[in-house]
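S.K.: Build me a model:
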Amino acid sequence: MTGKQQSSQAVHIILWTAQVLLAALFMMGVIMKFQPIAKISVMMPWMGQVPAWFVRLLGIVDLAAALGLILPSLLRIKPRLTPWAAIGSIVLMLCASVFHIARGEASAIGLNIAAACIAAFIAWGRFTKSPIESR
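M.R.: Reported below is the predicted structural model:
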């Protein structure tokens, strides 16, 4: 294996790691957003201050993000959807940041910014550096 092939393989592994980690983060969000609102709003007060249907809808959006980051590439069925899911994740995290800043919760956006950066890396990597081919 040449140095270029090893480098490409390393990038591929790092991208998969990023995809799995970001998908796991979104799945944690899914689990939280489908807990009883009274229970979860103790840790995250905003969830008790918006309609329950909105919290559940965000849980569904988180689920779509998690699945979009993994399944297209894993199954090699339209794997070009994975970087698009990453871009959607960036938009979601930016919207979440704006939401928290508007509520005076700017200190809560660190995780959103970190997730957006990981998603940007995935989008870049899967579009340009190490795309996954369809079957």
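
S.K.: okay, CA-based contacts and neighbour counts for the rest of this
M.R.: OK.

S.K.: Please name every helix or strand in contact with the lengthiest helix in the chain.
M.R.: Using DSSP state H to define each element, the chain has its longest helix at helix 3-33. The helices and strands touching helix 3-33, judged by 3 or more C-alpha pairs under 8 Å, 6 or more residues apart in numbering; DSSP states H and E, are helix 52-75, helix 110-124.

S.K.: can you put these in TSV and add distance to residue 40 and mean neighbour count?
M.R.: Output for the helices and strands packed on helix 3-33, formatted as TSV (distance: least, C-alpha to C-alpha, whole Å; neighbours: other C-alpha atoms under 10 Å):
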stretch	distance to residue 40	mean neighbour count
helix 52-75	11	18
helix 110-124	18	20
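
S.K.: Output these as CSV; include the columns distance to residue 130.
M.R.: What follows is those, written out as CSV (distance: least, C-alpha to C-alpha, whole Å):
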stretch, distance to residue 130
helix 52-75, 11
helix 110-124, 9
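
S.K.: between those helices, which one is nearest to residue 18?
M.R.: helix 110-124 (6.6 Å; C-alpha to C-alpha).

S.K.: Before we compare anything, build this one as well:
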Amino acid sequence: MEIAYWIVGGLLAVFYLYAGGKKVAQTQERLQPMMGWVDRVPMPLVRVIGALELAGAVGLVLPPLTGVAPVLAVAAAVGLVLIQVGGIAVHLSRGEARLIGLNIGLLAAAAGAVWLGTVWL
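M.R.: Presented below is the predicted three-dimensional model:
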């Protein structure tokens, strides 16, 4: 179970470091081609979502790696599940049901990290 957690958690962490970093650092115009929803969401909220994604990525890896409060990894994974629930809701509200595949995959992976974290940590 430990190896499975590190595979799932590590892949999620890499994805969210990239996605969250883009949301925190780039302008709305640079994000628009990749993330069409940023035209209807205030940029401060986009930045907060990015910061939460970065915190989730760090939370998946750092606590189990250091052995300090490893239960925080489960909390980080739950937070990432909630982010994806919000992402699915945004896409559905915009009539973009065809675009929720990635969100569902990320939600399933984060839910898997929650389960693996409760079993292993």
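
S.K.: care to give me the TM-score?
M.R.: The TM-score (TM-score structural alignment, normalised by the length of the second structure) is 0.92; 120 aligned residues with a C-alpha RMSD of 1.2 Å.

S.K.: returning to what we had before: just tell me the aligned range of the next helix or strand after the longest helix of the first structure in the second structure.
M.R.: Downstream of helix 3-33 of the first structure, the first helix or strand assigned by DSSP states H and E is helix 37-40. Per the alignment by TM-score structural alignment, helix 37-40 of the first structure matches residues 28-31 in the second structure.

S.K.: Next: stretch 72-82 of the first structure.
M.R.: Taking TM-score structural alignment, stretch 72-82 of the first structure hits residues 63-73 over in the second structure.

S.K.: Report how far apart the opening and closing residues of that stretch are.
M.R.: 6 Å (C-alpha to C-alpha, to the nearest Å).

S.K.: List the buried residues in the match of helix 37-40 of the first structure.
M.R.: 28, 31 (16 or more other C-alpha atoms under 10 Å).

S.K.: contacts for that stretch?
M.R.: 22-23, 38-39, 43 (C-alpha atoms under 8 Å, 6 or more residues apart in numbering).

S.K.: Drop anything exposed from those residues.
M.R.: 22-23, 38.

S.K.: What separation do you get for the aligned partner of residue 101 of the second structure in the first structure and residue 121 of the first structure?
M.R.: Aligned against the first structure by TM-score structural alignment, residue 101 of the second structure finds its counterpart in residue 110. Between residue 110 of the first structure and residue 121 of the first structure the computed distance is 17 Å (C-alpha to C-alpha).

S.K.: can you check residue 62 of the first structure too?
M.R.: Between residue 62 of the first structure and residue 121 of the first structure the computed distance is 18 Å (C-alpha to C-alpha).

S.K.: same thing with residue 91 of the first structure?
M.R.: Applying C-alpha to C-alpha to residue 91 of the first structure and residue 121 of the first structure gives a distance of 14 Å.

S.K.: cool, and residue 56 of the first structure?
M.R.: Counting by C-alpha to C-alpha - residue 56 of the first structure and residue 121 of the first structure are separated by 28 Å.

S.K.: now residue 42 of the first structure
M.R.: Taking C-alpha to C-alpha, one finds residue 42 of the first structure at 33 Å from residue 121 of the first structure.
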